[in-house]
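S.K.: Next one to model:
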Amino acid sequence: MEQLAEKSKKREFVKHPGLGETGIFHTKADGDPLPDSQLLTFALAGNQNCGKTTLFNQLTGSNQRVGNFPGVTVDRKDGVIKGHANTLVTDLPGIYSMSPYSNEELVTRQFLLQDKPKGIINIVDATNIERNLYLTIQLMELNIPMVLALNMMDEVRENGGSIHINEMENRLGIPVVPIAASKNEGIQELVDHAIHVAKNQERPGRMDFCDPDHDNGAVHRCLHAIIHLIEDHAKRAQIPLRFAASKVAEGDEEILKALNLNQNELELLGHIIQQMEDERGLDHGAAIADMRFKFIKEICDATVVKPKESKEYARSVAIDNVLTGKYTAIPAFVGIMSLVFWLTFGVIGTWLADGLDLGITWLSELVDLGLTAYGINPVVHSLIIDGIFAGVGSVLSFLPIIVTLFFFLSILEDSGYMARVAFVMDKLLRKIGLSGRSIVPMLIGFGCSVPGVMASRTLPSERDRKMTILLTPFMSCSAKLPIYALFTAAFFPRYGALVMIGLYFTGIVTGVVFALLLKGTMFKGEPVPFVMELPNYRMPGFKNVWQLLWDKAKDFITRAFTVIFVATIIIWFLQYFDPRLNAVSDSQDSLLALVSGIIAPIFVPLGFGDWRISTALITGFMAKESVVSTLTVLLGGSTASLSTMFTPFSAIVFLVFTLLYTPCVAAIASVRRELGGKWAVGVAVMQCVIAWVVALFVNLLGIMMGWV
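M.R.: Presented below is the predicted three-dimensional model:
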């Protein structure tokens, strides 16, 4: 058995010239190469914040969001490697070990053990290599062909450090390729090595990381005794033997259950582990971890020339003294976000939106003249001008505001600041029953509730996950921005940024109050402890920022010409005809007025009981931007008529209601996918009720204070 266990350690190395200057060592393949028709599947695995998602984008050209805070990779994401049609690479969640303590680790382990990819691309942060290699040696125990990508090597070199690539390859027994994913350096060489090891099924040349001379060989003897004990069981369970032995020694209950040992074998296993603990003076988990870190230290001592303290690290420490300081963190956050809103709604975004609105108005007038000149049917004429141009055009005019806001947010995200926000908010969130980790889905929720709800999957506890999903819709999504922009331009042109800050603050405060109610009733208990890594501050990558802006603009335009386009035509039709399908001269006689008039009394206590407002709110269930297009259509294409329906104060009450009422159908559907149908219905009803109650409170407060 000892010989079997040592077999992988002594695998023969052979050189493969022609694959680049690095990665010349490969282990001799056990069998024939895979046929050319075989699909080569790869798992892309690594720690959080090591550049994994950036590498995935470089490999596949995938339009995936890139960021510095944990939780970006929520689902399994697949892509074909560029130039290699018969490949498929899967971007797995960022993890630190192969122990299933979190959802990310569980997803990764299940994929590697059950889907059995043909190769693993393990990306590590070369500026923090010791911590990253802890995952590497666990991946190697899976006995899957593997290549190591040393990312951020440009930073290592800039700070005077270096890594002896060939020596590291020789000691690990896998190809090692230096890359800089953000600069697209070394990517092609990495692809060549990955395809080579996968096609030839060249498995790691080393999987035994415990030195028999360390600590009197206690861990070494323990692992090899376990290997001998579980070998047949691991084969039947289709779990790599060395991986299974390490996990059993750690006390991994899932692996132990899968091995299905009998009572005598379990007792013997207990004796083996107990003897190791007695000899080592550590519990089993600490002993295995110590064994791995000693091996990693030997590797790093032999291969890594440590750089001086990096400029990025020194700069990050200096900036963090302010942005994460005890007394300065919250004021800094408020100041930064206030500046973003002021630039978006008071300077840049509004100016660009006004320019686009003038262009759309000019085009609408030009089309109007053309339709009139050609004597187009009045019904078709009205549909195009009063329906499509008035509805879709009014929504499109707010595109610059959306893009401007996300330009600034993407800079904050890509620079590393958003990771600090999670750290800063941990203490505050704990007071309402959540951990700092919950801030990630909530921050995403400010962009869109759908990915915000989905991002809650990364939370380790069911309690935290459910609470976060229920609170995320209180974060004002970007789809509501056109509503805010329309009303602030009409009623508060000089105070747009202030109104925006007030609305976002109202949503957050309402969410906090609701969270306190949940904490004291449905979700009693303490949140899971929050530990995260703060990446160094970095200059935002132009490609990442541009990609995010393009995604947001494309999504907004797609919605404008799909859901909003259809909603606009339906609204135009219903307000153009009466129940007998006769054209009406007064929209109050239309089908729409008849239906919406039934619902309108519900909003009378809030100060806006007009049937047209009810119609706009109903269409908002499909897409929040439809509120703007509907009002524009019903007002004959002129938003100046808003003053006939609202006073400045009733406009505030309306904005509060739209801020808090039920999110769009897509968001409710995502809640249903995560929690089930009953929870989805509950969220829809709950948010309507909360929005109505809060709006009523604001209206009554205004009446009492004489603001109405």
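S.K.: C-alpha only now, for contacts and for neighbours.
M.R.: Will do.
S.K.: Would you agree M454 is in contact with A669?
M.R.: No. Using C-alpha atoms under 8 Å as the test, M454 is too far from A669 to be in contact (10.8 Å).
S.K.: Those two: who's more crowded?
M.R.: Under the neighbour definition other C-alpha atoms under 10 Å, M454 and A669 were set side by side, and M454 has more, 22 against 16.
S.K.: What helix or strand is C222 located in?
M.R.: Secondary structure assigned from DSSP states H and E places C222 in helix 218-237.
S.K.: Give me the residues contacting that helix.
M.R.: With contacts defined as C-alpha atoms under 8 Å, 6 or more residues apart in numbering, helix 218-237 is touched by 1-2, 5, 210-212, 240-242, 244-246, 248-249, 258-261, 265, 269, 272-273, 276, 279-280, 287-288, 291.
S.K.: one more to put side by side:
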Amino acid sequence: MKLSELKTGERGVIVKVMGHGGFRKRIVEMGFIKGKVVDVLLNAPLQDPVKYKILGYEVSLRRSEADMIEVISVEEAAEIEKNRPKISEPLEKESDSLSDTQLRDAAMKKRRTINVALVGNPNCGKTSLFNFASGAHERVGNYSGVTVDAKTGHASFEGYDFNIVDLPGTYSLSAYSPEELYVRKEIIEHTPDVVINVIDASNIERNLYLTTQLIDMHLRMVCALNMFDETEKRGDNVDYAKLGELFGVPMIPTTFTTGRGVELLFHIIINMYEGLDFLDDKGNLDPEVAEGIRQWHEQYRKSEKEDAEHEEDFASGVKPKHNVFRHIHINHGPYVEEGIEAIQAVLKQENDLRHRYSTRYLAIKLLEKDKETEHLIVSSTSRAEEIFSVRDKAVADVQNYTHEDCETVIMDAKYGFIHGALQEAGYQTGNKKDTYQLTHLIDQIITNRYVGFPIFILMIWIMFEATFSLGQYPMGWIESGVEWIGTTIAGTMPSGPLKDMLIDGVIGGVGSVIVFLPQILILYFFISFMEDSGYMARAAFIMDKLMHKMGLHGKSFIPLIMGFGCNVPAVMATRTIESRRSRLITMMILPLMSCSARFPIYIMIIGTMFAQHIAPV
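M.R.: Model prediction:
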């Protein structure tokens, strides 16, 4: 529950402080530290602000601020204590109340649940990490947009429970496509405790653009340099420790298909989650927090394969080792920075915005004239006109001095920062082995202007020929089996309505549907094969121009082919199409793609409506 939900006279224990980094830091510095008991002393006459007592002194918070602090109430703590086999202190016989120690133990148990969001470019390996960590079996495809909504899984590691959310792949946090908008809303409205930014290490420069946008949001973040084995085979060189230092984010080499680096990744997440908010200006950790982290580390030290040094080591005492994480401001140039500061000055006067969002991130999005951010400002504050006026002046100044629009200037500055950081980290692409040699060779054949379309037609012909020709054999077996069951029941049961219902209704009805199951399964097998092999993306590439002539996007080919299997996932797959117009047209056409499940319906309608026109075969 939230601290704002406690009533006067009630008490609770701090579990965690939510919101963005700047707000969390200020609240923690006021004494709202995990595990501390807080009492509600007094509500103002208008119910806002509220006076609390914590660490022996009294402090007032607005309800909007208290709403960002998660606590555990006495009732919740008592419920947790009942479910524990042993408790640290027995309940007093004369009272059902819990001691402060028991309240703290219950709060610490609840705190050991970490909400993690996986964010990254399409095809960078987010779903592979999700499957490896949670034991789930989500679909891993070879084209963008496989994850079309958020998938949630759970994992346990070193005494902590992780709620892992696999977000759709996105190249940026701009509101150009449904994926980008969905990811941004998920991060802002359901701020995770830690963000794992999954980066394709073999295409690191392109992937780091999204990292710079996440840095603007002031989130606790760790970067997983996935597919690191491919960069090693290719002979790439990069000082990832130096790169992490420049970005202010830990960079962990990983290979999710084999599990390399995953344990270290989650170990560092726990260190960051428990320690980052409790560092003072000199980089020293709160002694009580440091002792708690040390005890946790000692408890699980034996389970580690190696006790090697790593980044974000908060278990080494009051002074953490290798502390890389820090909030940096990417310099977008003097004119853009002046505009950001001017907009921030107005935004910081709005408490609701200041507590829930990074004002720097909002200022950057306003300079980019992001429609969703403008809508947020209008709906969240009464000073929208003043904010937009300051923004418009800043945009005009940038335009006058740079002769470029703000969005272009900001984008160029981010890529300039990325390029400079990679140079300083000694990034070089190797040439030991072309890890994409086979892929490039196959691409030259299947996307060739002369043989590409014949191969495409051949693939589609094989898919449907196998579906309807090979499918006839199991269909005949199923039909014979259903007929045998019906005949057996007809010969053993006495005549009556129950017999008619079983034979004509249940067996006849179900049998007429499941007879088409082999065709559906064969069709799905071929669709899955084309997805996993990467041919689906290549087919969309060669079909793009033809699709455009019909008013569709090249990506429309993927949901249209999927429509032969089932229209429901096909409609969901249209979210990968950036253009809203093309997306709607594709969805309108999809019902015309007949999936196998419709065949029995067609047969029933034809047999009912056109029985008199049946011709002998």
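S.K.: Would you pull the TM-score for this pair?
M.R.: The TM-score (TM-score structural alignment, normalised by the length of the second structure) is 0.65; 464 aligned residues with a C-alpha RMSD of 3.8 Å.
S.K.: one step back: so which bits of the helix holding C222 of the first structure are buried?
M.R.: Across helix 218-237 of the first structure, burial judged by 16 or more other C-alpha atoms under 10 Å covers 218-227, 229-231, 233-234.
S.K.: Stretch 408-417 of the first structure maps to which residues in the second structure?
M.R.: The alignment of stretch 408-417 of the first structure onto the second structure (TM-score structural alignment) spans residues 526-535.
S.K.: Now do that stretch: everything it contacts.
M.R.: Outside stretch 526-535 of the second structure, the residues touching it (C-alpha under 8 Å, 6+ apart) are V140, G141, N142, Y143, M463, M536, A537, I561, M562.
S.K.: Can you say which helix or strand has the counterpart of the last one in the first structure in it?
M.R.: It stands for M562 of the second structure. Residue pairing (TM-score structural alignment): M562 of the second structure is matched to I444 of the first structure. Element membership for I444 of the first structure (DSSP H and E) is helix 439-445.
S.K.: mean deviation (superposed) between whichever helix or strand comes after that helix and the second structure, please.
M.R.: For helix 439-445 of the first structure, the following helix or strand on the C-terminal side (DSSP H and E) is helix 449-455. Here the mean offset of helix 449-455 of the first structure against the second structure after fitting is 1.9 Å, by mean C-alpha distance after the TM-score superposition for the first structure.
S.K.: Which residues does helix 449-455 of the first structure contact?
M.R.: By C-alpha under 8 Å, 6+ apart, helix 449-455 of the first structure touches 71-72, 74, 440-445, 468-469, 472-473, 475, 477, 663, 666-667, 670-671, 674.
S.K.: V627 of the first structure pairs with which position in the second structure?
M.R.: In the second structure, no residue is paired with V627 of the first structure according to TM-score structural alignment.
S.K.: In contact with V627 of the first structure, which residues are there?
M.R.: If you count contacts by C-alpha under 8 Å, 6+ apart, then V627 of the first structure has I483, A616, L617, T619, G620 around it.
S.K.: Could you tell me which of those belong to helices?
M.R.: I483, A616, L617, T619 (DSSP state H).
S.K.: could you dump the residues you listed to TSV with neighbour count and distance to V191 of the first structure?
M.R.: Below are those laid out as TSV (neighbours: other C-alpha atoms under 10 Å; distance: C-alpha to C-alpha, whole Å):
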residue	neighbour count	distance to V191 of the first structure
I483	22	47
A616	23	52
L617	24	51
T619	23	49
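S.K.: Noted, bye for now.
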